[in-house]
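A.B. asks: Whatever this is, show me its structure:
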Amino acid sequence: MVSLSDLPLRDDLRGMTPYGAPQDAVRYALNVNENTHPIPEDVARDIVESLARAVLGANRYPDREFSELRTAFAGYLGHGLDADQIWAANGSNEIIQHVLQAFGGPGRRVLGFPPTYSMHPIIAAGTGTEWVTAERDAGYRISPETAVAAVERTDPDLVFLCAPNNPTGTPLPIETIEAVYAASRGMVFVDEAYAEFMPDEVPSALTLLPGRERLIVSRTMSKAFAFAGVRVGYLAADAAVTDALRLVRLPYHLSALTQAAALAALRHAPEMLAMVDDIRGQRDRLLAELPALGYRAHESQANFVLFDGVADPHATFRALRERDILIRDVGLPGALRVTAGTEEETSYFLAALAELGAGGAH
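C.D. replies: As a prediction, the model looks like this:
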């Protein structure tokens, strides 16, 4: 057996570690921002029947352009979008990879604002794209002025923004997105993985698409649609962007089964999204009750809450793990992140945290 260091690995990948969120078998898994609500039975039945029909034609390659699915996504998103403006892939991570393959690569740089989604720099490295960073304002915010200064300093080929941000849940003002686009010469990628959990009155970056051919808005079915295990991400952009992504995608990259499952879920969008209000309620409950336990909960428009004031995050993480609860240590000083689960899951987590006392385990 040889080690990784014995292989002729690319020099820029040496010393890196892969994405590694814990996958422990616990009763309360509240660490990777999944939708912990089960898919409604009638929706699950329709999905299974759709998969059965798709299997009968599995001897043939799937629709390479996934035309029906793109039309369905355009209808779901609204905003006057049509199928030519939609792209889909195996999770939003593959969406990010396609974008970086098409518009990044060796000799190009992408600007990000840590702390942010951990896969952004990982996929950038995998595509040979330089990852450059800029600091956020207080409270993990990004004002238009801060963002524009970062763009002018780094002159990036791409800018990656999270709205709302992961891992902090922080809202991103639409004015910041507008300012970044105006200041940039390259592509502006807005990751809206948690958009369905935002307040109804908060505008999506989708509203900015008309007249902005360098703007990309990414979504996922993993969160609001409880489809994390199916792996379906998608984006909306100018039709020329989807033409660019065809140059780098693998042939038939979306299987017939993936397309069938996604279409069935979209047919039940109202029923699937009924879970969102309950999740928002549990998130807001966390925002209210964590401070009562002695922690500071950061404002969140996502399906999770970042809280700090934890004396020893590693010890608290382990103590909760011993109580069959898995949350996320995101590497921020004195902070941990918890997914908003069902009412029962949230109650169990809050009770366990209360047992540990103010500041958590030491």
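A.B. asks: rest of the way, CA atoms for contacts and neighbours
C.D. replies: Will do.
A.B. asks: so which strand or helix has residue 71?
C.D. replies: Per DSSP states H and E, residue 71 falls inside helix 67-77.
A.B. asks: this one as well, want them side by side:
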Amino acid sequence: MRSPSIRCDVVIQVRDDLRAMDGYHSAQVDVDVRLNTNESPVPPPDGFRDAVAAEVSRVEWHRYPDRAATALRAAIAEMHDVDPAQIFVANGSNEVLQTILLAYAGPGRTVATFEPTYQMHAQIARVTGATVVEGERAADFSLDPDEVDRIIDAHDPHVVFLTSPNNPTGLVEPPERVQQLLDRATGLVVVDEAYAQFADWSALDLVSEERPLVVTRTFSKTWSMAGARLGYLIGPTWLVSELEKVVLPYHLDAVKQIAGRLALRYIGDMNERVQQLVAERSRISDAMGAMAIDVFPSGANFVLFRPQAADGKTVWQGLVDRSVLVRDCSSWPRLANCLRVTVGTPAENDAFLTALDATLSTLTD
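C.D. replies: Reported below is the predicted structural model:
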């Protein structure tokens, strides 16, 4: 019997609008100190690990997980003092964002961002087929009220993203700027609060049944659960129910639901870690400010900085050579020579500051 021939000369192309796009990447380099991905520098409490292990040992693996994630949504709702019907949970905040955009963006619709900001907002929007319009932030990375009005008037976007604290700049948007968007926008306003626990205010108090506003959160940062990939949103009940139309069935596995629910028993530990990281954030910001570096104010668990007398990419390489990895933002639009460092443990931060000082001394001698 003749074997069927295998064609090796055919490459199936992706959609035309995706051909020029790249995936989301963060450099992974073998170093002693890794401060480039805004993770928690410490693992969850031992009690959390033990509790998760005990419950996972009783999982009925032959059964699908709770499709509605009832217990997890109830626990999150109790923490925020809202109705469980206002909570949507998914595999990391990025799947939350994707689900929003599948439901409210897509072909023929417009999504607005204000750059520089979290790259995945525009990335996911384009993947769904939406048109992305980019507003410009001011030189200090603050959001210009006139620019907000211009984007709304010119494009009337179906979805507007606002990140607070903003990534990668660390800026916390003032309440009046969020309110301006709510007053002007006719579409959905999404406030991405992945780093909200490190900031001094949240848009959660603005969420209601009468406003097209959602706030997204993640377990990856303060809850030390980046490995679990768990995120959620708080929004109007009518919006949450619409998301069920596009989310895949049984998308949130049983282990993730257990881990998220049990993590909420450790709010005290989380708050203590936040305070420690905020103190370390201030310490490294002050130290960099004494090194002839432009340091941008941050309300997150990272700091954006720009060396004054050296090329950002060269400084990044100098840090890697000294076994410290930070995020190189120097080639990103509007972020020339900028680098971003995650706040780590005191020892990791000391290693970063020592390596930074040595690198700058070498480059400026």
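A.B. asks: still on that earlier bit, what does the helix holding residue 71 of the first structure correspond to over in the second structure?
C.D. replies: With TM-score structural alignment applied, helix 67-77 of the first structure matches the range 70-80 in the second structure.
A.B. asks: Look up the average distance of the matching stretch to its aligned counterpart in the first structure.
C.D. replies: Taken over the aligned residues, the distance from stretch 70-80 of the second structure to the first structure averages 0.9 Å (mean CA distance after the TM-score superposition for the first structure).
A.B. asks: And the contacts of that stretch?
C.D. replies: Stretch 70-80 of the second structure is contacted from outside by 83-84, 86-89, 257-258, 260-261, 264, using CA atoms under 8 Å, 6 or more residues apart in numbering.
A.B. asks: Go through the helix holding residue 71 of the first structure and flag the buried ones.
C.D. replies: 69-74 (16 or more other CA atoms under 10 Å).
A.B. asks: just checking, what packs against the following helix or strand past it?
C.D. replies: Per DSSP H and E, helix 67-77 of the first structure leads on to strand 86-89 as the next helix or strand towards the C-terminus. If you count contacts as 3 or more CA pairs under 8 Å, 6 or more residues apart in numbering; DSSP states H and E, strand 86-89 of the first structure packs onto helix 67-77, strand 233-237, helix 239-246.
A.B. asks: about what we covered before: and the furthest pair within the buried residues of helix 67-77 of the first structure?
C.D. replies: Across the buried residues of helix 67-77 of the first structure, the longest distance by CA to CA is 8.6 Å; it joins 69 and 74.
A.B. asks: My guess is residue 29 of the first structure contacts residue 327. True?
C.D. replies: Yes. Using CA atoms under 8 Å as the test, residue 29 of the first structure is close enough to residue 327 to be in contact (6.8 Å).
A.B. asks: Would you map the helices across the stretch 101-250 of the first structure?
C.D. replies: Assigned by DSSP state H, counting those that start in this stretch, the helices in the stretch 101-250 of the first structure fall at 119-126, 144-154, 174-183, 239-246.
A.B. asks: what sits up against the longest one?
C.D. replies: Contacts with helix 144-154 of the first structure, where a contact means CA under 8 Å, 6+ apart, come from 111, 132, 134, 136-137, 175-177, 179-180, 183-184.
A.B. asks: List the buried residues of it.
C.D. replies: 144, 146-148, 150-151.
A.B. asks: chain center to it, what's the gap?
C.D. replies: Distance, stretch centre to chain centre, for helix 144-154 of the first structure: 23 Å (CA atoms, centre = their mean, to the nearest Å).
A.B. asks: how big is the angle separating that helix from helix 174-183?
C.D. replies: Relative orientation of helix 144-154 of the first structure versus helix 174-183 (axes from the mean of the first three to the mean of the last three CA atoms, to 10 degrees): 30 degrees.
A.B. asks: how close does helix 144-154 of the first structure sit to the second structure?
C.D. replies: Helix 144-154 of the first structure: mean distance to aligned residues in the second structure after superposition is 2.3 Å, counting by mean CA distance after the TM-score superposition for the first structure.
A.B. asks: What segments of the stretch 201-350 of the first structure are strands?
C.D. replies: 215-220, 233-237, 296-297, 304-308, 325-326, 335-339 (DSSP state E, counting those that start in this stretch).
A.B. asks: Include distance to residue 277 of the first structure and mean neighbour count when you put those strands into JSON lines, please.
C.D. replies: Output for the strands of the stretch 201-350 of the first structure, formatted as JSON lines (distance: least, CA to CA, whole Å; neighbours: other CA atoms under 10 Å):
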{"stretch": "strand 215-220", "distance to residue 277 of the first structure": "18", "mean neighbour count": "25"}
{"stretch": "strand 233-237", "distance to residue 277 of the first structure": "22", "mean neighbour count": "25"}
{"stretch": "strand 296-297", "distance to residue 277 of the first structure": "20", "mean neighbour count": "20"}
{"stretch": "strand 304-308", "distance to residue 277 of the first structure": "14", "mean neighbour count": "25"}
{"stretch": "strand 325-326", "distance to residue 277 of the first structure": "23", "mean neighbour count": "24"}
{"stretch": "strand 335-339", "distance to residue 277 of the first structure": "15", "mean neighbour count": "25"}
